[in-house]
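Chemist: got a predicted model here, sequence first, then my questions.
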Amino acid sequence: MMEISGLDTSLEPTSAAFAAMLDAVGHGVVAVDRQWRLSFVNAWMERVLGRSRQELLGHELWAEFPTLRTSSFGAAYLRAMRDGVEVVHEGFVPISNAWFESRASPCATGLILFIKDVTERRRAAQELKDREERLRESETLFRKLADSAPVMLWMTDARVSCVWHNRRWYDFTGQTEAEALGLGWLDAIHPEDRAKVGGVLQASIARWVPYPVEYRLRTRDGQYRWTLAYASPRVGESGEFLGYIGSVIDIHERKRGEERLAFVSEASRILSESLDYEDTLARATQLAVPVLGDWCMVDLLQEGGGIKRVKVSWADPALEPLARETVRFPPQVSGHPSHLPSRVLLEARALLVEDADDAYKQRAAYSPEHLAHMRAIGFQSVMSVPMVARGRTLGVITFLAIAPGRRFTQADLETAEDLARRAALAVDNGRLYHEAQQAVRVREEFLQVASHELKTPLTPLSLKLQLLARTAESLPRERFPRLSSDLDMMRQQVQRLSSLMDELLDVSRINAGRFSMTLEVVDLSALVRDAAARFEPEVLRLGGRLMVDVPEPLVGVWDRQRLEQVMTNLLSNAQKYGGGRPVRARVWREGHLACIAVRDEGIGIAPEALSRIFEKFERAVSERHYGGLGLGLYITRQIVEALGGTICVESAPNQGSTFTVKLPLTPPPVSPERKEGPWAPAHPLPGSEGACYGRLR
């Protein structure tokens, strides 16, 4: 007994009730006798064949459907009838453009054929097969693309256990698939970076968010290179978290480039901070380790032709004993054919040995002790760069690569050359500065000695001239008509020379920090009137006028002698450059300030000279036409600033000049150790072309 579609095939479809039941089923039922005559056709088959059962019943199956006998369906029916077995066959019927499944079941009278349209099932199966084939092709293509990608790709499950890497990962890290899958991929990350990576992973998993993270990844040869990993979460159709898929790219050169730029920038800052070049070189080399190398040595050529190793920096503290010993092995000035620093000094060009193996060390050593020293350091790469400034080789900087797998590249050499250029400039500037300082010290010492030596004979000479002047008064004028005027001229020249010596002595005191102040109560109005009275005869002699506008009185605490010196310098300049025109001196008060202004209507000062006339030995005009050392205004500025005041000048060519001094009535304490230094500029007067120095305190 066999159940097919709920029907008992042992029953014959002869009764009307049974026939009606077969008409209701959703597939075809056909019965034939042993002579292949059709004895039953249900309604479903009528619709499929397009013929009624009345036309078919009693007719031979092969006669009604001639092509059926030679078809695969016919063969199945013949076999079922002949062998008495059930035969199931499935095939495509072109005339119906459909797939059918036929089940031929023997019965007592012949065969019952159950026919079912399986087109949709076959189509679904084919679509599934096609989809699976496309999926296989897509997966194959994806793997090919992934394996040929220039970046490392990977995928994890929800527990961040890696389930797949592309070929690039294995080629880069040297891991096998067994080593990399699961959590084994973490072993390839630098030990110092694993905690950071783990923290990023945990934070990202908790929120199912993408993440980037930079870390160092071990290569198959044991080196570590900087990489950037970026991952995106995988989410299932139901919204469940499936894990991450991501990529890893090699950013080592970019990272090293950034480090090199940052290093060069910081080294430049350090090298420009001080003119003590040995100290700045030491700081710069410490910065270079380990960014540029694991070991750095700086050797400078000395004036006598020798070499001084000024600094050795190293990354590994265990190398300190070797670092102390390395001073015994400086480069050889005469050159050595294979010793890199010696060659660089001789040839003045940068050199790099990427693979400094033992054979190189044997060639480079200039003694057995030197060879043993190099072997003990254990470097595997070396580069040396010359320090050249103004066409002259000043020294050499040498870098060693000691860390496992580290090798110097051309980019490293270029960075080292950049550092050496900047270091050479710092050394050259430092040496020039020290030479200039020495020259200034020699000059100042000379000026101080010369001033004292020259001033010493002036005192008795001045006394002798005074004595001669008194004697001349008793002599007949008609016999010596020019004697008095000649003596006056001689006394003036001695006084002028004495003033010049005083200026030089003041400069020496300022430079030595011995420019002291003796403070007392001073009536500024009276002081200015007295100074003007001393200058008035000379101004009148030149055809000018000296006008004074002062209040009664204006009292403050200052150094009387130094204030007299200020007024003398200002009035002297006004008389000298005034061209015989009027000179005005004015005194007034502004709150807690006492103010002095001296104005002339002479040649004026060019704008480009305004900012420098208060400096040492600076002049606004040629010394061929106007005498002096160019120290008066410099000393005036020092006095004013020592008293806590400011001095300003407003001028234009051929429009005269106005010098304005403003002093606090009570100046700040003045240290006897006060030394010359940079002075903060005060604010110039509004709308003027001028310069101011000092700071009111």
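Modeler: Happy to help now that I have it.
Chemist: when you work out contacts or count neighbours from here on, use the C-alpha atoms and nothing else.
Modeler: Noted.
Chemist: helix or strand right after the strand ranked longest in the chain?
Modeler: Counting residues, the longest strand found in the chain (DSSP state E) is strand 224-235. Sequence-wise, the next helix or strand downstream of strand 224-235 (DSSP states H and E) is strand 241-250.
Chemist: who's in contact with Arg581?
Modeler: Shown in contact with Arg581 (Cα atoms under 8 Å, 6 or more residues apart in numbering): Gly543, Gly544, Arg545, Asp600, Glu601, Gly602.
Chemist: which other helices and strands contact the longest strand of the chain?
Modeler: strand 211-218, strand 241-250, helix 252-273 (3 or more Cα pairs under 8 Å, 6 or more residues apart in numbering; DSSP states H and E).
Chemist: ok, which of these comes nearest Arg53?
Modeler: With Cα to Cα as the criterion, Arg53 lies closest to strand 241-250 of the helices and strands packed on strand 224-235, at 59.8 Å.
Chemist: quick check: buried residues in the closest one?
Modeler: Using 16 or more other Cα atoms under 10 Å as the burial criterion, the residues of strand 241-250 that qualify are Phe241, Leu242, Gly243, Tyr244, Ile245, Gly246, Ser247, Val248, Asp250.
Chemist: which elements pack onto the host helix or strand of Ile510?
Modeler: For Ile510, the host element (DSSP H and E) is helix 483-512. Judged by 3+ Cα pairs under 8 Å, 6+ apart, helix 483-512 is in contact with helix 410-473, helix 632-642.
Chemist: A further structure is provided below for comparison with the first:
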Amino acid sequence: MNRPLLPADSREALARDMGAVAGIGAVPSILKMICDETGMGFAAVARVTDSTWTACAVQDNINFGLVPGGQLELRTTLCSESRASRAPIIVDRFSSDTTYRDHHTPAIYGLESYISVPIVLPDGEYFGNLCAVDPRPAKVSEPRVVRMFEVFANLIGMQLASEKRQWSTEAQLFDERETAHLREQFIAVLGHDLRNPLSAVSANGELLSRRKSEPDLVGIGNRLKATAARMARLIDDVLDLARGRLGSGMSVSIVAVDDIAPYLRAVVDELCVANPSRAVNRAIQVDSAVSCDLVRIQQLLSNLLGNAMTHGGADTPVTVKIAVERDHLTLSVTNGGEPIAPETLSKVFEPYWRPATSAPGGGLGLGLYICKQIVSAHGGTLGVESSAEIGTRFTARIPVCARDAGF
């Protein structure tokens, strides 16, 4: 979504432009130098639009009466004509100048000398004018003076362009963050609303699977149940992602679990039944109580083991090792096969990331991201190493007295 552009002469836009000029630290020195070099008593950087003349910065040695933010009626100034022609207007002495001696501007403001040089941004946008005035005559038409004004006007224009780019970048960043926030809200609501129809699909699958007298319906029911279960896991993954992105983080309910080993063995057994062709070596020995969110730890192991079965070499076993070491529950899952390239290793915990070799329909690429969030929510660490010698190994270390890390 794009925020509407402010009219150039709106109060907000003028305040922004004045702030941009005020942010150029050299402007006060530039205006003072102009007055010193020309002998003129008033110098200013003015924002000039189709309908307004606004002083952004001033050097007033003659009590001209304008301060930053002060405005002149545009038609009473020569800056409007400079803006129209995009050319400087330079007058040493109004009273003897054949072009401007009868002009209303010197009569209104009691001026004799005047110089106004356009400030144009590098992209061609007209910002305003660098100008100086005085009730006394001055030699402002000298080439060195004109050149000084042109150089200073170009410098100010380049600095303002830099500020403008920063505004644009910040606006784009704001819009992207706002869009991302709305997207995550939409995902969370959608995931929540999908649960009811998915429950209906699962219930119908269960009913069909009980029609033992009709084998075809039983097969359809089992497929519906399996599909519903897979969709439920995907929805859970998306909701976990959305909660993390919306600021509430991974939710955990940490309690003391006296004997966690059987629950972890059950996860391994379940995945082995679902993947009968894959060999799994396991060493699960936890002799002390562990403070954790049991369901989340089971989800962690399930995701890591499922990932190893999916992406590991089919001809090598997956190894699961779980033990308590130095007051930490250490859980590692290792698979063989092609190692992960070093330049890719840092991306594996990013949401939606999947290896280039992944088959279509292999999930959303959220499993490892969620693993990372689960471990972080327990105050632990999750790392990965991959080489031809050891294979690919994910290792989680969680304090046995884990507390909610504030996610």
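Modeler: Perfect, I can see it now. Just so it is clear, the model here is predicted, and its values are computed rather than measured.
Chemist: so after superposing, what's the score?
Modeler: Once superposed, chain against chain, the TM-score is 0.71 (TM-score structural alignment, normalised by the length of the second structure); 356 aligned residues with a Cα RMSD of 4.2 Å.
Chemist: which residue is nearest the centroid of the first structure?
Modeler: The structure's the first structure has its C-alpha centroid closest to Ala262; by Cα atoms, centre = their mean the separation is 3.8 Å.
Chemist: Asp530 of the first structure matches what in the second structure?
Modeler: Using TM-score structural alignment as the criterion, Asp530 of the first structure maps onto Ala266 of the second structure.
Chemist: can you tell me the SS state at that match?
Modeler: Local secondary structure at Ala266 of the second structure is given as helix here, using DSSP: H, G, I helix; E, B strand; the rest coil.
Chemist: tell me the helix or strand right after the helix holding Ile510 of the first structure.
Modeler: Helix 483-512 of the first structure is succeeded, C-terminally, by strand 520-523 (DSSP H and E).
Chemist: which elements pack onto that following strand?
Modeler: Judged by 3+ Cα pairs under 8 Å, 6+ apart, strand 520-523 of the first structure is in contact with strand 555-558.
Chemist: can you do 10 Å?
Modeler: Helices and strands touching strand 520-523 of the first structure, as assessed by 3 or more Cα pairs under 10 Å, 6 or more residues apart in numbering; DSSP states H and E, comprise strand 555-558, helix 560-577.
Chemist: nearest to Val344 of the first structure, of those?
Modeler: Evaluated with Cα to Cα, these place helix 560-577 nearest to Val344 of the first structure, the distance being 58.4 Å.
Chemist: the closest one to helix 632-642, inter-axis angle?
Modeler: 150 degrees (axes from the mean of the first three to the mean of the last three Cα atoms, to 10 degrees).
Chemist: contacts only, for the match of Asp530 of the first structure.
Modeler: Contact partners of Ala266 of the second structure, counting by Cα atoms under 10 Å, 6 or more residues apart in numbering, are Cys272, Gln298.
Chemist: same check on Ile34 of the second structure?
Modeler: 28, 40-44, 59, 130-132, 145, 148-149, 152.
Chemist: buried members of those into ChimeraX, please.
Modeler: Restricted to buried positions by 16+ other Cα under 10 Å, the ChimeraX selection for the contacts of Ile34 of the second structure reads:
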select :28,40,41,42,43,44,59,130,131,132,145,149,152
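Chemist: among the contacts of Ile34 of the second structure, which are in strands?
Modeler: Phe42, Ala43, Ala44, Gln59, Leu130, Cys131, Ala132.
Chemist: what span of the second structure lines up against the longest strand of the first structure?
Modeler: Going by TM-score structural alignment, strand 224-235 of the first structure sits over no part of the second structure.
Chemist: can you tell me the closest non-neighbouring residue to Leu643 of the first structure?
Modeler: Pro667 (5.2 Å; Cα to Cα, 6 or more residues apart in numbering).
Chemist: look at that neighbour and give its secondary structure.
Modeler: Recorded secondary structure, Pro667 of the first structure: coil (three-state DSSP).
Chemist: and it, how many residues sit next to it?
Modeler: Counted by other Cα atoms under 10 Å, the residues lying close to Pro667 of the first structure total 21.
Chemist: same check, this time on Glu3 of the first structure
Modeler: 9.
Chemist: cool, and Lys129 of the first structure?
Modeler: 12.
Chemist: what lines up with it in the second structure?
Modeler: That one, Lys129 of the first structure, aligns with nothing by TM-score structural alignment.
Chemist: ok, now how distant is Lys129 of the first structure from His89 of the first structure?
Modeler: From Lys129 of the first structure over to His89 of the first structure the distance is 21 Å, taken as Cα to Cα, to the nearest Å.
Chemist: go on, Asp8 of the first structure?
Modeler: 20 Å.
Chemist: which non-adjacent residue is nearest Cys692 of the first structure?
Modeler: Leaving out its chain neighbours, the residue that sits closest to Cys692 of the first structure by Cα to Cα, 6+ apart is Cys648, at 4.1 Å.
Chemist: counterpart of the one you found in the second structure?
Modeler: In the second structure, Cys648 of the first structure lines up with Gly383, judged by TM-score structural alignment.
Chemist: end-to-end on stretch 239-257 of the second structure?
Modeler: End-to-end distance for stretch 239-257 of the second structure, by Cα to Cα: 26 Å.
Chemist: try stretch 301-316 of the first structure
Modeler: For stretch 301-316 of the first structure, by Cα to Cα, the gap between its terminal residues amounts to 28 Å.
Chemist: need the helices for the stretch 251-400 of the first structure, in chain order.
Modeler: 252-273, 277-291, 320-325, 340-347, 358-364, 368-377 (DSSP state H, counting those that start in this stretch).
Chemist: the spatially closest residue to Asn129 of the second structure that is not a sequence neighbour and Val280 of the second structure, how far apart?
Modeler: Nearest residue to Asn129 of the second structure in three dimensions, chain neighbours excluded: Pro118, at 4.5 Å (Cα to Cα, 6+ apart). Here Pro118 of the second structure is placed at a distance of 77 Å from Val280 of the second structure (Cα to Cα).
Chemist: neighbour count: these two, which is higher?
Modeler: The neighbour comparison of Pro118 of the second structure against Val280 (other Cα under 10 Å) goes to Pro118, with 27 against 22.
Chemist: quick check: the more buried one touching Leu155?
Modeler: No - using Cα atoms under 10 Å, Pro118 of the second structure is not in contact with Leu155; the gap is 11.7 Å.
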